[in-house]
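Q: The following block contains a protein sequence and its predicted model.
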Amino acid sequence: MTLENYLLKKYKKSSLNPYLCSIRKYFNFIQNRAETATYQDILEYVGHLRKNENLQPKTIKHYLLNVKIYYYYLIEIGKRNDHPCSELYLKDKINRQIAVDTLYTPETLENFLNDTHKDKILQRRNQVIISLLIYQGLTVGEICNLQIEDINLEKAEIYIKSSDKKKSRTLPLQAKQILLFLNYLKEDYPKLIQHIVSEKPIKTLITGKLKEEVRPNVLNRMINDHREKSQQLQPIKIRQSVIANLLKKENDTRIVQVFAGHKRASTTILYKQTELEILQNAINLYHPIREI
C-alpha cells in the first residue's frame, strides 16, 4: 500500500495534497533517514521549523502531526514496529488574541469589491468571491466547498455546510449580491467550465478555466494575482474584520456566533473590543501623538 492510498483510506480526499506536501517537507529535511528516524531526529526537525521557517506554533504542531501520520503508515505496512514520536507533544503557546485595532472598517471592506481584473469573466468571478468574504465573512475553505445548489437567489439566502471547526448556517445575501450572482451563473460560469473535462456534472460555485476543484490557497491567488503586493487581500483578516464590525453593532454575542459559525462563544468573544481599546483607537484616530 502506498502512502497516498493509506491517506485516502484514513482521511478525506480533500486532505490528501496538504498531507503529502507536509510529509514531503519532512522528507526534504530528513533525507534518506526517514524510515529509520529516531525521536532525536524528529526533535531536530521541529527545532529546524522553529528556527528557520518563521512559523506559527499552530503550524509547527500541524507539521508534527503529519510526521506522526507517516510513521503510523510505516507501522501499518510492516516497515516499522515502533513509532518514534507518538508521545511527542509540543507546548508552544498559541496566541489566539485577535488584533482588533488593525482590522478593516466596513467602508474599506466595501471598496475591496471593486475588482479590476483584465479578464472580465474572471473579474465577476472574483467579485463573487470577495462579496462572500466581505458580506458573509466566509473562510476560503467554506467558499471552495460551496455548491451552486447552496445559493438560493429567490430567497436571497446562502447555505454553508458544517465542517470540523464551523457549524452549518444559512445567511442572507445582500441586495448587491443578487444581480452579481445571477449574471455570474448565467453568463460567466458556462464559459469558465466549457473546457473542463469531468465525468461528473460540475456543481462547485467557484471554478477556474481549466480545473474544476479550487483549493483555498488557489482561491487566495485568484483574487490577488493582478494586485500589487501592497494591495493584496488577506481573506482571514477580512473575515476577522466582518465579525469584529458586527460585534460593534450587535449586542447579542450569540447572534454573531451563529453568523460566524463558531462552535464556542469564547471564540466569538476574542473579536470583541474592550471599552479601553475603543477609547484608545479613537484617541489614535482623532488625536494622534506625534514625535517632534
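A: Now that the structure is in, tell me what you want to look at.
Q: Every contact and neighbour count from this point should use C-alpha atoms.
A: Will do.
Q: Is A282 within a helix or a strand, and which one?
A: Using DSSP states H and E, A282 maps to helix 275-286.
Q: quick one: contacts of that helix?
A: With contact meaning C-alpha atoms under 8 Å, 6 or more residues apart in numbering, helix 275-286 is reached by D101.
Q: so where do the helices sit in the protein?
A: Taking DSSP state H as the criterion, the chain carries its helices at 3-10, 16-30, 39-52, 57-76, 106-111, 120-134, 140-145, 175-183, 189-193, 216-222, 235-249, 253-260, 265-269, 275-286.
Q: Select, out of these, the one closest to I206.
A: helix 140-145 (6.5 Å; C-alpha to C-alpha).
Q: now for the closest one, which elements pack on it?
A: For helix 140-145, the elements it packs on are helix 216-222, judged by 3 or more C-alpha pairs under 8 Å, 6 or more residues apart in numbering; DSSP states H and E.
Q: give me every residue that touches L219.
A: Taking C-alpha under 8 Å, 6+ apart as the test, what L219 contacts is 140, 144.
Q: go again using 10 Å as the cut-off
A: Going by C-alpha atoms under 10 Å, 6 or more residues apart in numbering, L219 touches 126, 129, 140-141, 143-144, 206-208, 235.
Q: same question, T105
A: Neighbours of T105 in contact, by C-alpha under 10 Å, 6+ apart: 238, 241-242, 244-245.
Q: And L132, by the same measure?
A: 126, 138-140, 142-143, 158, 173-174, 177, 239 are the contacts of L132 under C-alpha under 10 Å, 6+ apart.
Q: Tell me how far it lies from F112.
A: According to C-alpha to C-alpha, to the nearest Å, L132 stands 11 Å off from F112.
Q: And Y26, by the same measure?
A: Y26 is 38 Å from F112, by C-alpha to C-alpha.
Q: The two - which one has more neighbours?
A: Counted by other C-alpha atoms under 10 Å, Y26 and F112 do not tie: Y26 has more neighbours, with 21 against 18.
Q: Just give the nearest non-adjacent residue to the more buried one, would you?
A: V67 (7.1 Å; C-alpha to C-alpha, 6 or more residues apart in numbering).
Q: Got another one to weigh against that:
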Amino acid sequence: MNLEIYLKSHLQESTAKSYYYHINKFRLQNRNTEHYSYKKVMQYIEELRKNYPANTLRGILFALKKYYEYLIETGIRKDNPTQSIKFRDAKETPIQHQDLFTDKELQELLEPRKERYPFLTLRNRIIISLLVYQAPTSGELTELEVNAIDLEKATIEIKPTALTNNRILPLKAEQILLLYKYINTDRNALKTHREDKNMLLLGKLGTPIQIEDIIYLISTYQKRYTKKLTSTTIRQSVITNLLSKGNDLRMVQTFAGHKHLDTTEKYKQTGIKALQSAIDKHHPLR
C-alpha cells in the first residue's frame, strides 16, 4: 500500500490531502526520513517553529505521526520517533494587544495594488478581504469550497476544525461582487490546469492553495507596517476590535468560531493592561 492510499483509508479526504502535502514536503527537504530519530524530527520541527504558528505546527506534527505509523505498518521501521512529541503551545497564539492592528490599518490591506501575477489579482483580493472581514484561520481558508459561498444569501460557511466551530458569516457587498466574478471567470480559467476538487481558492497551477501560499501573500504586505503582519495577527486584531466596540462576547465567540467562551475573553483587555503590556515588552531595562 502506498502512502497516499494509506492516508485516504485512515482519514477524511481533506485531512489526508493536507497530511500528504506536509509529509512530501518533509521528505523532499530531508534525506532518509524513514530512519529519522526523535532528535532529527525535533530539529525539523524547531526549524519550522521560526515561521509557523503553533496551530499550524500541530497539524504538521500530526501528519508526521501518521507518516511514521505508515512506516511501521508497512514494516519499514519498528518504532515511531514522533510518539512522545507534544506541543504545549498548540493553542490560540497569545494575544499581544500592543502588536495588533486598528480597523483603519486593516482597511489599508484592501486597497487595490499591482500584483506580480495579474491573473491572481482577484483571488488575492478575496483572500485579504476574507481575512479582514471574516477573520478565518489560514487553515480554514485552505479548506473553503465553492459551495461554501452563497451569493444569494450573501453568506460564507466556514467548516469546523479541531480548534474552531462551524459558522455561517455574512459577506460584505464588495465581497459579493469579487466572489461572483472570481468564481465565474478567474477561477474557471485557473481550474483548467489541474483537478481542483471544488476548492474555492486555487494557485497559479490550478491546485488548491496551501498555508504556505497564504503566508507568502501576507508577507508581501509587510513593508507597509512596522508591526508583524500574519494571518494570526490579522485574526486577533479583527476579534479584538469587535470587542473594543462593545459587541456582545457570545456574538464575537460565534463569529470567531471559538469552542470556549474563555478563549474569546482573552481578547478583552483594559487600556491600563494594554499599556502595561507595552511597557513590559519595550521597556529599555528589559
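A: Here it is on my side, so go on. All of these numbers come straight from a predicted model, not from anything done at the bench.
Q: if we can go back for a sec, what's the angle between the helix holding A282 of the first structure and helix 235-249?
A: Angular relation of helix 275-286 of the first structure and helix 235-249 on a 0 to 180 degree scale: 110 degrees, by axes from the mean of the first three to the mean of the last three C-alpha atoms, to 10 degrees.
Q: how far is helix 275-286 of the first structure from where the chain is centred?
A: 30 Å (C-alpha atoms, centre = their mean, to the nearest Å).
Q: give me the number of residues near L64 of the first structure?
A: Applying other C-alpha under 10 Å, I find that L64 of the first structure has 24 neighbouring residues.
Q: How about the one 3 residues further on?
A: Applying other C-alpha under 10 Å, we find 25 residues neighbouring V67 of the first structure.
Q: contacting residues around L246 of the first structure?
A: Counting by C-alpha under 10 Å, 6+ apart, L246 of the first structure has contacts 106, 240, 253, 255-256, 259-260, 271-272.
Q: hmm, try it at 8 Å
A: V256.
Q: roughly how far apart are the equivalent of it over in the second structure and K181 of the second structure?
A: Aligned counterpart of L246 of the first structure in the second structure: L242 (TM-score structural alignment). L242 of the second structure sits 29 Å away from K181 of the second structure, taking C-alpha to C-alpha as the criterion.
Q: One more: L57 of the second structure?
A: Distance from L57 of the second structure to K181 of the second structure, by C-alpha to C-alpha: 34 Å.
Q: same thing with P208 of the second structure?
A: As judged by C-alpha to C-alpha, P208 of the second structure and K181 of the second structure stand 18 Å apart.
Q: More neighbours: those two, which one.
A: P208 (22 against 14).
Q: OK, contacts around the alignment partner in the first structure of the more buried one?
A: In the first structure, the residue matched to P208 of the second structure (TM-score structural alignment) is E213. With contacts defined as C-alpha under 8 Å, 6+ apart, the neighbours of E213 of the first structure are 144, 204, 207.
Q: next one: T230 of the second structure
A: Counted by C-alpha under 8 Å, 6+ apart, T230 of the second structure has contacts 215, 218-219.
Q: What subset of the residues you listed is buried?
A: Taking 16 or more other C-alpha atoms under 10 Å as the criterion, what is buried in these is 215, 218.
Q: Redo the contacts of T230 of the second structure as a markdown table? Include distance to I76 of the second structure.
A: Formatted as a markdown table, the contacts of T230 of the second structure follow (distance: C-alpha to C-alpha, whole Å):
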| residue | distance to I76 of the second structure |
| --- | --- |
| I215 | 34 |
| I218 | 40 |
| S219 | 40 |
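Q: How about K78 of the second structure, nearest residue that isn't a chain neighbour?
A: Counting by C-alpha to C-alpha, 6+ apart, the residue nearest K78 of the second structure is I72, at 5.3 Å.
Q: what's the neighbour count on the one you found?
A: I72 of the second structure has 15 nearby residues by other C-alpha under 10 Å.
Q: so what corresponds to it in the first structure?
A: So, by TM-score structural alignment, I72 of the second structure is matched to I75.
Q: I'd assumed H35 was in contact with R27 of the second structure.
A: No - counting by C-alpha atoms under 8 Å, R27 of the second structure stays clear of H35, with 11.3 Å between them.
Q: Quick check, central residue of the first structure?
A: The centroid of the first structure falls nearest to V140 when counting by C-alpha atoms, centre = their mean (4.3 Å).
Q: List which of the contacts of L219 of the first structure are still in contact in the second structure.
A: Checking the contacts of L219 of the first structure against the second structure (both residues aligned by TM-score structural alignment, their matches' C-alpha atoms under 10 Å), the contacts still present are 126, 129, 140-141, 143-144, 235.
Q: Now for those: which two are most distant?
A: N126 and G141 (15.2 Å).
Q: okay, these two: which has more neighbours?
A: Just comparing N126 of the first structure and G141: by other C-alpha under 10 Å the higher neighbour count belongs to N126, 23 against 14.
Q: Tell me which residue of the second structure matches up with that one.
A: In the second structure, N126 of the first structure lands on N124 (TM-score structural alignment).
Q: how much space between its match and D213 of the second structure?
A: N124 of the second structure is 10 Å from D213 of the second structure, by C-alpha to C-alpha.
Q: likewise I23 of the second structure?
A: Counting by C-alpha to C-alpha, the gap from I23 of the second structure to D213 of the second structure is 17 Å.
Q: Neighbour count for the two, which is higher?
A: I23 (22 against 15).
Q: What is the aligned counterpart of that one in the first structure?
A: Aligned partner of I23 of the second structure by TM-score structural alignment: Y19.
Q: got a list of what its match touches?
A: 7, 66.
Q: Would you mind measuring from it to E4 of the first structure?
A: Taking C-alpha to C-alpha, one finds Y19 of the first structure at 9 Å from E4 of the first structure.
Q: likewise L285 of the first structure?
A: From L285 of the first structure to E4 of the first structure the distance is 53 Å (C-alpha to C-alpha).
Q: Counting neighbours, what do you get for the nearest residue to R254 of the first structure once chain neighbours are set aside?
A: The shortest distance from R254 of the first structure to any non-neighbouring residue, by C-alpha to C-alpha, 6+ apart, is to A265 (7.0 Å). A265 of the first structure has 13 neighbouring residues, counting by other C-alpha under 10 Å.
Q: What does A265 of the first structure correspond to in the second structure?
A: By TM-score structural alignment, A265 of the first structure lines up with L261.
Q: do you know how far I236 of the first structure is from I283 of the first structure?
A: 27 Å.
Q: actually H83 of the first structure, not the one I wrote
A: For H83 of the first structure relative to I283 of the first structure (C-alpha to C-alpha), the value is 56 Å.
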